[in-house]
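predicted model follows, preceded by the sequence.
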Amino acid sequence: MQDGAPARRVAVPLRISQRAATARAGASVKTLCGETMGTRWSVRLVVAESQDLASLDAEIASALDGVIAEMSTWEPGSAISRFNDAPGGTWHVLPANFYRVLEYALAVARDTEGAFDPTVGRLVALWGFGVGARGQGVPTPDDLSAARADCGWSRIELDKGRRAALQPGGVRLDLSSVAKGFAVDRVAAVVRESGVESFLVEIGGELRGEGVKPDGMPWWVALERPRGSVSGPAPIADIVVVLNGLSVATSGSAEHFYTIDGRTFSHTIDPRTGMPVAHDLVSVSVLHRECMHADALATALSVLGPDEGMAHALRLGLAARFVSTASGGYRERLTPQLAAMLA
């Protein structure tokens, strides 16, 4: 803790899973790790010291490769890339996980009236981020209008019986704000299926924890916050969360942006306007049982902004933390659900 910084706070789930909440004699924490989706993944597991993890390591890598093969727009041959390149008016039977994630993403889009939108791919690229980025800069009104015409979550039709989706023409799906969270959940499922009950999964800052460590202590995870936030006039204390049956995801614009002629452009695009968000919200963290939900909802709240986002979080009963710029520093707002977790 830096001098002058407030004391660290601890958030404890209101419900603790008893199944894996006891210490295990003779067990130790082992770590598996690797690269995926342009970032790092790691899994910390509570297992017997002698347990061989080679098979589990391979299963995790295979599961992550499967997510990439289905939902990575960086892979030309992925299922999502094939959908994006398909002619208008064509139906496509999707892999089960791809369909599940897309169906959930569209539900969030509907619930937020388009603040979250999985069809925002062309707009993201137009503003100089993601796959197919044209370079950083302000688009012309004509380019912006054309990109917006190709977007719109309501243009996607699903056929649940056939597990199929309609490519209406020009839509470029981008599931980057939900697929990583799904990947965390997928890895957690693989670990549980192997018989391991206590573990911590992380992929690029999105986390999910179950059970406790061998000594009975929980998995402690600090919520992300903007760098330097403790130096403002109203320092923000760290919040350390006990991840027992919980996931956490953070979305924000503090570290992904560019500046032109003194004007800052965030990588967070508001699909409703086609423009980068311009409010003072810089970070949103969401706690949820499922990391896929935490991932998508953190992005949605980041787009909605400090007031509309807080109202939406309250409607859903989310445990969430909002950090905004304020008077040269930062200010923090917690939902009642998160505040109730503070020990």
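Perfect, thanks for sending it. Numbering: from 1, shown residues only.

make it CA atoms for all contacts and neighbour counts henceforth
Will do.

what residue lies at the spatial centre of this structure?
residue 295 (2.6 Å; C-alpha atoms, centre = their mean).

host element of it?
Using DSSP states H and E, residue 295 maps to helix 291-304.

C-terminal to that helix, what's the next element?
Using DSSP H and E, the next helix or strand after helix 291-304 towards the C-terminus is helix 306-316.

after that following helix, next one along is what?
Where DSSP H and E defines the elements, the next helix or strand beyond helix 306-316 is strand 319-326.

and the next helix or strand after that next one, what does it pack against?
Per DSSP H and E, the first helix or strand lying C-terminal to strand 319-326 is strand 329-334. Packing partners of strand 329-334 (3 or more C-alpha pairs under 8 Å, 6 or more residues apart in numbering; DSSP states H and E): strand 319-326.

what helices and strands are in contact with the helix holding residue 295?
helix 96-111, helix 179-193, strand 206-210, strand 246-252, strand 281-288, helix 306-316.

could you check the angle strand 281-288 makes with the third one?
In terms of direction (axes from the mean of the first three to the mean of the last three C-alpha atoms, to 10 degrees), strand 206-210 departs from strand 281-288 by 30 degrees.

here's the one I want to compare it with:
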Amino acid sequence: MIATYSGDTMGTSWSLQAVAARLSVVRGVQAALDRIVAQMSQWERESDLSRFNRAAPGAWHAIPNEFADVVDAALMIRRASDGAFDPCLGALTERWGFGARGSVDRVPQHADNGGDNRQIDFDPQNRRIRRSVDAFLDLSGIAKGYGVDLAAEWLLANGVRHFLLEVGGELRAEGIRPDGQPWWVDTEVPPSSSLAPWRMALHDSSAATSGNYRRGFTVDGRRYSHSFDPRTGQPIVNGVSSVTVLHRSCMIADGWATALTVLGPQAAISLADAQKLAVCVIVGDREYISRPWRDMLG
């Protein structure tokens, strides 16, 4: 028997389909997701991230283990993507109206410096970080995936072995359904595209999608995306409307989906192949898929 539960978190919703799970699992899942908000929310003034962003640059700050895990992964993806992913864009996203201060109705005039003074140093042994003068953390491109992983690991540790967990479109599936089937899910397709979704069998794996159509604003007939190229400080204009990544870790899938959206279709697939990532990039009504994605099709 499959039980279904749901709740709210991170400005979106979560849902759980689980085999032989009691109602008490709701509290555990919600507590795990609440921990992410308390530590890494850009919108909560007293979160660990917000307090770090308000602190003076140059000083070391101890952070919780979960926070440290996400910073470590974010910096790894930044290095591997040659800066296409950058967790230091907090000031930029605020300036463009995608942060805690709310939306804007005009294009910001203040130019971004392309990252010259945006640097986060991480000391993994002591679980501490420090920032340069222009570095303000924004982990929205990876923290939600980590929240999925944290809640999933709590479920596994508490005897729930077979489930499909979703948080704002990010998915992780463990085990199988009662009928022996895997957890079948359809990939997310931009509403403007006529492409059919892929139907994927998730088993002990995760799927994350970065949708360039989800958030943005329009000024003088031009739409500005919430996805930024950290190297230019500007919204992307490469035509990519969505990127879906499959990976064992939802955090890694989430972070890479964000990075590959910035790179554009050809560069994204080339890097996905080099990183052995299963990736589908959608540009209009055209799909680009990596070799690992193609291999999964048999």
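Good, I have the coordinates. It should be emphasised that the depicted structure is a prediction, and the values quoted were computed from it without experimental measurement.

in the longest helix anywhere in structure 1, what's buried?
If you go by DSSP state H, structure 1 has its longest helix at helix 54-71. Across helix 54-71 of structure 1, burial judged by 16 or more other C-alpha atoms under 10 Å covers 57, 59-61, 63-71.

check stretch 141-153 of structure 2 too.
Across stretch 141-153 of structure 2, burial judged by 16+ other C-alpha under 10 Å covers 141, 142, 143, 144, 145, 146, 147, 148, 149, 150, 151, 152.

greatest separation within the residues you listed: which pair is it?
Pairwise distances across the buried residues of stretch 141-153 of structure 2 peak at 18.9 Å for 141 and 152 (criterion: C-alpha to C-alpha).

map residue 23 of structure 2 onto structure 1.
Counting by TM-score structural alignment, residue 23 of structure 2 corresponds to residue 53 in structure 1.

kindly report the same for residue 3 of structure 2.
Match for residue 3 of structure 2 (TM-score structural alignment): residue 30.

would its match count as being in a strand?
Yes: assessed with DSSP: H, G, I helix; E, B strand; the rest coil, residue 30 of structure 1 lies in a strand.

still on that earlier bit, mind listing what the aligned partner of the residue nearest to the centre of structure 1 in structure 2 touches?
Matched by TM-score structural alignment, residue 295 of structure 1 corresponds to residue 254 in structure 2. With contact taken as C-alpha atoms under 8 Å, 6 or more residues apart in numbering, residue 254 of structure 2 is in contact with 141, 142, 144, 145, 170, 207, 208, 209, 210, 245.

residue 113 of structure 2: neighbour count?
By the measure other C-alpha atoms under 10 Å, the count of residues near residue 113 of structure 2 is 13.

which non-adjacent residue is nearest it?
Using C-alpha to C-alpha, 6 or more residues apart in numbering and skipping residues adjacent in sequence, the residue nearest residue 113 of structure 2 is residue 233, 7.2 Å away.

over to residue 173 of structure 2?
residue 164 (4.4 Å).

for the one you found, helix, strand, or coil?
Per three-state DSSP, residue 164 of structure 2 ends up strand.

would you mind finding the match for residue 62 of structure 2 in structure 1?
Using TM-score structural alignment, residue 62 of structure 2 pairs with residue 93 in structure 1.

pull the contacting residues for that match.
Here residue 93 of structure 1 is in contact with 162, 163, 164, 165 (C-alpha under 8 Å, 6+ apart).

taking these one by one, which sit in strands?
Residues of the contacts of residue 93 of structure 1 located in strands (DSSP state E): 164, 165.

just the buried residues of the contacts of residue 93 of structure 1.
163, 164, 165.

export these to TSV and tack on distance to residue 339 of structure 1?
Shown next, in TSV, are these (distance: C-alpha to C-alpha, whole Å):
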residue	distance to residue 339 of structure 1
163	40
164	41
165	40
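
relative to structure 2, which residues correspond to stretch 184-201 of structure 1?
Under TM-score structural alignment, the match for stretch 184-201 of structure 1 is residues 148-165.

now do that stretch: everything it contacts.
14-21, 25, 28-30, 32-33, 166-167, 170-177, 183, 249-251.

picking that back up, which one of the contacts of residue 254 of structure 2 is nearest to residue 9 of structure 2?
Taking C-alpha to C-alpha as the measure, residue 9 of structure 2 lies nearest residue 144 of those, at 9.5 Å.

surely the closest one meets residue 253?
No: contact criterion C-alpha atoms under 8 Å: residue 144 of structure 2 and residue 253 do not qualify, at 10.5 Å.
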